[in-house]
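> Predicted model, plus sequence, below.
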Amino acid sequence: MKDIKFLEDITTMPGGSGDETLVRNLLKEEIEKVTASEIDGFGNIIGRVGKGKKVIAVGHMDEIGYMVRDIAPNGMIKLSQAGFVFPQGAMCQVYTICTSKGQIEGVIGFSMDRRSNEFPSIDQLELDIGCKSKKEVEELGVEIGNAVIAKSRFVKLQNDELLSKAWDNRIGCAISVRVLQELSKMDLHCEFIGGGSVQEEVGCRGAKALAVNIKPSIAFSLDTSPASSQSGFECGKGPQLFVMDSSTIGNKKLLAFVKKIANEKNIPYQVGLLNRGGTDLSELQNAGGGCPSLAIGIAVRNIHSPVGIINYNDYENAVKLMVEVISSLDDETIEELSRF
């Protein structure tokens, strides 16, 4: 597990939608080991290697969480969600408020008079940082709009499985920059663009800017999906190739091309559909009037929670697959994939 420290660092740091600075700084360090980094006016970060038609494969830097909505007179902090969160997963968890004065920790607790079979709505959640008045909270630098992000340990489990928060979608960012680093050693016949986008969890807003600015000929979204009986995806069975999700249908020629490469190189993979959820591909696929696109992901148990679990081998195989796929692309192949 050569990348274990990198995965720990990138998942345990806070980075909610619109507040991805720490993650962006880490990706900047990794990108600049092999090429120049570029940050656009929206906050997306990319690096480029190779020359030719443009191929993009990015993950999103933001994680689901909350924002400070209000501060009650008794010092309790009211929250609004930023991304899709499960209220039942929020209870009795430690959170970090990201303020201009630094990070402050607190907990979302529960009321003993609440019936055990009921969960509060998002509007009913309160963050307790130990303060007894609104003034005390404000003096610490807490303001409306501050990001509130779950705090989690990084734990090595059995059978190469890893527990942490924010696999959705720091794992996609990690795959992207590792692919960039590997491809920098090769003689490519396309230009590969890797890195991280912003604000996916609140509407794929960063990806829209990337699509407009870069206009790729081929687009991949590197993301995650729930490991469940409904999706058919399992941890440890290889990266996922998404035939369809709620926002995209993968290009059939590109899907067949990726499967062919995986089979030739003996890289395990899973193919399936998602009935719910989408990725940055919903915006990237529209680049330049439309381009062949495909979402590739990693299965996560307990997704969108502080205790997500992935299998490290899925990460390694996703990197291998993307390196093999992108190094096989040239002008002629890209033109054929784009032809209907």
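That came through, no problem. Numbering: from 1, shown residues only.

> drop to CA atoms for contacts and neighbour counts, all remaining ones
Will do.

> Contacts only, for residue 81.
64-67, 122 (CA atoms under 8 Å, 6 or more residues apart in numbering).

> want to compare, so here's the second one:
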Amino acid sequence: MTVTIDRALIKSLVEAWGPSGYEHEIRALITDYVKDLADDIRVDAGGNLICRMGSGGKKVMIAAHMDEIGMLVHHIDRHGFARFSSIGGLFPTTLNGNRVRFQNGMIGTISMDNPLDLSPGRIPRNAEMFIDFSTGKDNGNDGGIKVGSVAALYRDYAERGDRLIAKSMDDRIGCVVAIEAMRRFKQVGSPHEVYFVFTTQEEVGTRGARMAAEGILPDYAIALDVGTAGDLPKGEEVNSRLGYGAGVVVRDVAHIIPPALKDLIIKRAEEAGIPYQPHVMDLGSTDASAIQYAGSGVPSAVINIPCRYVHTVSETVDINDVQACVDLLLAVLAKPFDGV
């Protein structure tokens, strides 16, 4: 398998700022990458970026969410410390000592009450966490941060061989898969009218995908997202490994993939010699779980990118799996959805 994935594109997207509900910066960035690829581009009332390619035939919606997890300030004290609420699924055990970036560029440091309390079994609560954004005793101590200010995790993109490491691989790497597929779409060809949708607010309840699907009313849908990898010490019960191909989801906690659609995706992978791995997601759900309810129902599937350390600043994927996901998506779109 030849790897043609644009690493500069990955770096650009994963380092961009865009918590759920505040996707305007990442949406503008993605628009710059896709504006010359699509036949039609629009932004709906939910902030979803909808890119149509082709016309006629069945309507297929490809969804990858732009948003990332974050924090919303709900209290500030006079010393420059902010208490916050979660935007999406934050794990307090992974936050202490990490940095965040606010929309205005201010960098904050996350800490917690009693950080040296190492009592056995102690798990900190979000209510114990705070963000230090102090700027010095003579600088006003506010940095422009107020109640209602929003922050996202902050960490530079890094590479370790084929392993790519960053905050917000969930789901900017799914956006990369969609963009790379758009770049090759006209070369490969498709009998379908395809809507590549970069969705909003997935991390807080797959809200954007539901709105977009009601507007498009697709005949079929495929969500692109990360899936928890199990190739860790004591992680053998999760059948998903980095470097072993695209994840073909069987079910997640909110959605059972229609067997005929799942089998079709596997058939296309085997026909094209694309490495894949079936994946049962026992944690989390994807945009497909929302899209399935549009209109009178939409057969919806999930292709995922195996990922270690989800919802941390060091989400890790393998570039070969990213390539496999692009190749598989194009193989599926290249032919009719027979028997589904």
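Happy to help now that I have it. Note that the structure is predicted; figures quoted are calculated from it, not measured.

> Now the TM-score, please.
Here the TM-score for the pair of chains, by TM-score structural alignment, normalised by the length of the first structure, is 0.92; 327 aligned residues with a CA RMSD of 1.7 Å.

> Out of the contacts of residue 81 of the first structure, which comes closest to residue 131 of the first structure?
Nearest to residue 131 of the first structure among those is residue 67, at 18.0 Å by CA to CA.

> still on that earlier bit, distance to residue 198 of the first structure, secondary structure and neighbour count added to the contacts of residue 81 of the first structure, as CSV?
Compiled in CSV, these are given as follows (distance: CA to CA, whole Å; DSSP: H, G, I helix; E, B strand; the rest coil; neighbours: other CA atoms under 10 Å):
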residue, distance to residue 198 of the first structure, secondary structure, neighbour count
64, 12, coil, 26
65, 14, strand, 27
66, 16, strand, 25
67, 16, strand, 22
122, 23, helix, 17
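
> Please tell me how far the closest residue in space to residue 187 of the first structure that isn't next to it in sequence sits from residue 149 of the first structure.
Leaving aside its chain neighbours, residue 187 of the first structure sits nearest to residue 50 (7.2 Å; criterion: CA to CA, 6 or more residues apart in numbering). Separation of residue 50 of the first structure from residue 149 of the first structure (CA to CA, to the nearest Å) stands at 37 Å.

> for the second structure, which helix is longest?
helix 169-188 (DSSP state H).

> In that helix, which residues are buried?
169-183, 185 (16 or more other CA atoms under 10 Å).

> Show me which of the residues you listed is closest to residue 325 of the second structure.
The closest of the buried residues of helix 169-188 of the second structure, once distances to residue 325 of the second structure are taken by CA to CA, is residue 177, at 6.7 Å.

> Identify the residue of the first structure aligned to the closest one.
Taking TM-score structural alignment as the alignment basis, one finds that residue 177 of the second structure is matched in the first structure by residue 175.

> which element is the nearest residue to that match once chain neighbours are set aside on?
In space, and not counting its chain neighbours, residue 175 of the first structure is closest to residue 319: 5.6 Å by CA to CA, 6+ apart. Under the criterion DSSP states H and E, the helix or strand holding residue 319 of the first structure is helix 312-327.

> Just give me the mean distance for that helix relative to the second structure.
Following superposition, helix 312-327 of the first structure is found to deviate from the second structure by 0.5 Å on average (mean CA distance after the TM-score superposition for the first structure).

> Counting by contacts, list what that helix packs against.
When contacts are defined as 3 or more CA pairs under 8 Å, 6 or more residues apart in numbering; DSSP states H and E, helix 312-327 of the first structure sits against helix 167-183, helix 252-264, strand 293-300.

> Let me know which of these is the nearest to residue 238 of the first structure.
Closest among these, using CA to CA: strand 293-300, at 7.7 Å.

> And residue 17 of the first structure, how far from residue 147 of the first structure?
8 Å.

> If you could redo that for residue 43 of the first structure, that was the one I meant.
Residue 43 of the first structure is 16 Å from residue 147 of the first structure, by CA to CA.

> For those two, indicate the residue with more neighbours.
A count of neighbours by other CA atoms under 10 Å puts residue 147 above the other of residue 43 of the first structure and residue 147, at 29 against 19.

> measure the more buried one to residue 83 of the first structure for me?
Counting by CA to CA, the gap from residue 147 of the first structure to residue 83 of the first structure is 12 Å.

> Which neighbours do the two have in common?
17, 65-66.

> one step back: same list, the helices and strands packed on helix 312-327 of the first structure, but as CSV with distance to residue 31 of the first structure please.
CSV is the format used below for those (distance: least, CA to CA, whole Å):
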stretch, distance to residue 31 of the first structure
helix 167-183, 6
helix 252-264, 25
strand 293-300, 21
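
> closest one to residue 131 of the first structure among these?
Among these, helix 167-183 sits nearest to residue 131 of the first structure (CA to CA), with 31.4 Å.

> Quick check: nearest residue in space to residue 142 of the second structure, chain neighbours excluded?
Nearest non-adjacent residue to residue 142 of the second structure (CA to CA, 6+ apart): residue 80, at 5.8 Å.

> quick one: the match of residue 177 of the second structure from residue 137 of the first structure, how far?
According to CA to CA, residue 175 of the first structure and residue 137 of the first structure sit 39 Å apart.
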